[in-house]
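> predicted coordinates and the sequence they were generated for:
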Amino acid sequence: MSIPVRTMQQFLRNAIDKNLDGEYQLYDSKLRFLTSSNPDHPTGNIFDPRELALLAQAMEHDTRGGIRMDSRYVSWERLDHFDGVLVRVHTLSEGVRGDFGSISIALTLLWALFTSMLLLSWYVIRRMVSNMYVLQSSLQWQAWHDTLTRLYNRGALFEKACPLAKLCHTHQHPFSVIQVDLDHFKAINDRFGHQAGDRVSFSCCRIN
């Protein structure tokens, strides 16, 4: 009994689920094209010989399965009461338009947003840590130096002298502390002002 191709095509269109994307094609056991659910492909010329060979090789090991061909995903299943195979061709554009594609796009956007937030947080934290390091260095410099002479002050003297004194004591090395006293320094401030006294103090500290 022979069945017209148009009748098989109409039967195939009525049998498939209208909510599913993709093109359905019917092949015989030798992978000869019979009909398609897409009227734009009446001859079924969507597979080249190489793709047909890959499809036949995959069908040798199972009665159903799928294989990716470029931007298309091809799934198949052998029919029980017909010596042939039903092939479904699902393109990337159809996948994007479907429910799964919408979910994939939403997940991709969420991943991009999450990654952007992580990068932005890393940049902000890095700037904060850098600013805190600069502030710490500035505060440490101000704590150890005199603002006028820019030399070590009394706090830095004890901070650095104590470890050096312990080191010299351990190795039995002599060390000394030199103290310079400026005579009549208060008289300079009283007679010429604090600005002149600061200049004298600065000049004395720069003497090697």
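It's in.
> going by C-alpha atoms from here, please, whenever you check contacts or count neighbours.
Fine.
> helix, strand, or coil at His90?
Under DSSP: H, G, I helix; E, B strand; the rest coil, the three-state class of His90 is strand.
> just give me the neighbour total for it.
19 (other CA atoms under 10 Å).
> cool, Leu113 as well?
Neighbours around Leu113, by other CA under 10 Å: 12.
> against Ser93, how distant is Phe100?
Noted for Phe100: a distance of 12 Å to Ser93, by CA to CA, to the nearest Å.
> that should have said Ile188, apologies.
Distance from Ile188 to Ser93, counting by CA to CA: 89 Å.
> okay, the two: which has more neighbours?
Between Ile188 and Ser93, counted using other CA under 10 Å, Ile188 has the larger neighbour count: 16 against 12.
> tell me who's in contact with the more buried one.
By CA atoms under 8 Å, 6 or more residues apart in numbering, Ile188 lies in contact with Ala196, Gly197.
> in a helix, it, correct?
Yes. Under three-state DSSP, Ile188 falls within a helix.
> now the strands for this structure?
23-28, 33-36, 64-69, 72-78, 84-91 (DSSP state E).
> now do the helices in this protein.
If you assign secondary structure with DSSP state H, the helices in the chain sit at 5-15, 49-59, 92-97, 99-144, 154-171, 185-192, 194-205.
> put this next to the first one:
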Amino acid sequence: MAFSATRRLSAAAAPAAKLSSLFPHRRTPKPRLPATESGGEPWRRKPTSRPRQPWGEDAVALLRRLHEGRYLPGPDLSEAPHVLSPDIVKAAAERFGHDHQVVAKWLSGSDLKKLALFGCPSVERRTVFASKRLRSFFNIPEDKICSSCKIRSSCQFVNQEVPRHHKVILSDTMRILTLFVLDACPQQLQVTAELKASVCKLLKDTMNLSSIFDKPIV
């Protein structure tokens, strides 16, 4: 009797088992996190960099000069230097320097050397090699600068030498000065008051001298 009862219970449970097999439990899919451009985990965000604080009148004067010379297209944004991309201004400043190379030989050698001894204001390739060419003019060894550089761990060109240059290339100098004036250097780099004074003097002299050479000879 007990055996018959057990068989009846098993038979009654069988349809329920078959029914569950027809409708398997569906797991709710986990939401996929959006991929990042670098392929890394999106929740591991890089720390937000501090807002740029361009150097007041010096940044305004640079952007106005570039705009007046048609090196910066579009509206005059000299009064709002923080909204302009440093890359766009760097490219414009380079073109300006290329067109006014004659000015380079009139710039202060001591201020240029202070700029060269500071190191690279960025690890971006064009800026790094602009800084290296300026150092080569003063015959400053690369290992001397790279050994104490605070951003060397991010640089791909540590201790890499360049051919000796026998003149200051103004397009290189303008690219470097622009990064300082727009306050677009990495936070790790500490710009001293002495260096800032040299940067401002070099920029002011470059713009003043370029205006003189731009004037037609009567």
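Right, received. Where do you want to start? Small disclaimer: the values here were computed from a predicted structure and weren't measured.
> how close are the two chains, by TM-score?
Superposed pair, TM-score by TM-score structural alignment, normalised by the length of the first structure: 0.23. Supporting alignment: 81 aligned residues with a CA RMSD of 5.7 Å.
> just to revisit the earlier point, now do the shared contacts for Phe100 and Ser93 of the first structure.
Residues touching both Phe100 of the first structure and Ser93 by CA under 8 Å, 6+ apart: none at all.
> give the contact list for Arg6 of the first structure.
Thr35.
> quick one: it from Asn14 of the first structure, how far?
Taking CA to CA, one finds Arg6 of the first structure at 12 Å from Asn14 of the first structure.
> what of Ser116 of the first structure?
47 Å.
> for the strand or helix carrying Ser198 of the second structure, packing partners?
Assigning secondary structure by DSSP states H and E places Ser198 of the second structure in helix 193-214. With contacts taken as 3 or more CA pairs under 8 Å, 6 or more residues apart in numbering; DSSP states H and E, helix 193-214 of the second structure sits against helix 56-68, helix 109-118, helix 170-181.
> list the buried residues of that helix.
For helix 193-214 of the second structure, the neighbour count (16 or more other CA atoms under 10 Å) marks 195-196, 198-203, 205-207, 209-210 as buried.
> tell me which of the residues you listed is nearest to Leu179 of the second structure?
Set against Leu179 of the second structure, the nearest of the buried residues of helix 193-214 of the second structure by CA to CA is Val199 (10.3 Å).
> who's in contact with the closest one?
Here Val199 of the second structure is in contact with Asp111, Leu115, Leu177, Phe180, Val181 (criterion: CA under 8 Å, 6+ apart).
> could you redo those as TSV and give each row neighbour count and distance to Arg8 of the second structure?
Formatted as TSV, these follow (neighbours: other CA atoms under 10 Å; distance: CA to CA, whole Å):
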residue	neighbour count	distance to Arg8 of the second structure
Asp111	18	101
Leu115	23	95
Leu177	23	92
Phe180	20	89
Val181	24	90
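> from those, which is closest to His98 of the second structure?
Leu177 (14.3 Å).
> go ahead and confirm the closest one touches Leu203.
Yes. Leu177 of the second structure lies in contact with Leu203 (CA atoms under 8 Å); the separation is 7.0 Å.
> after the helix or strand containing Lys132 of the second structure, which helix or strand is next?
Following DSSP H and E, the helix or strand that holds Lys132 of the second structure is helix 125-137. Remark: after helix 125-137 of the second structure, the chain's next helix or strand is helix 142-146, criterion DSSP H and E.
> report the contact partners of Asp111 of the second structure.
Ser198, Val199, Lys201, Leu202.
> can you tell me which of those residues is nearest Ala17 of the second structure?
Val199 (82.2 Å).
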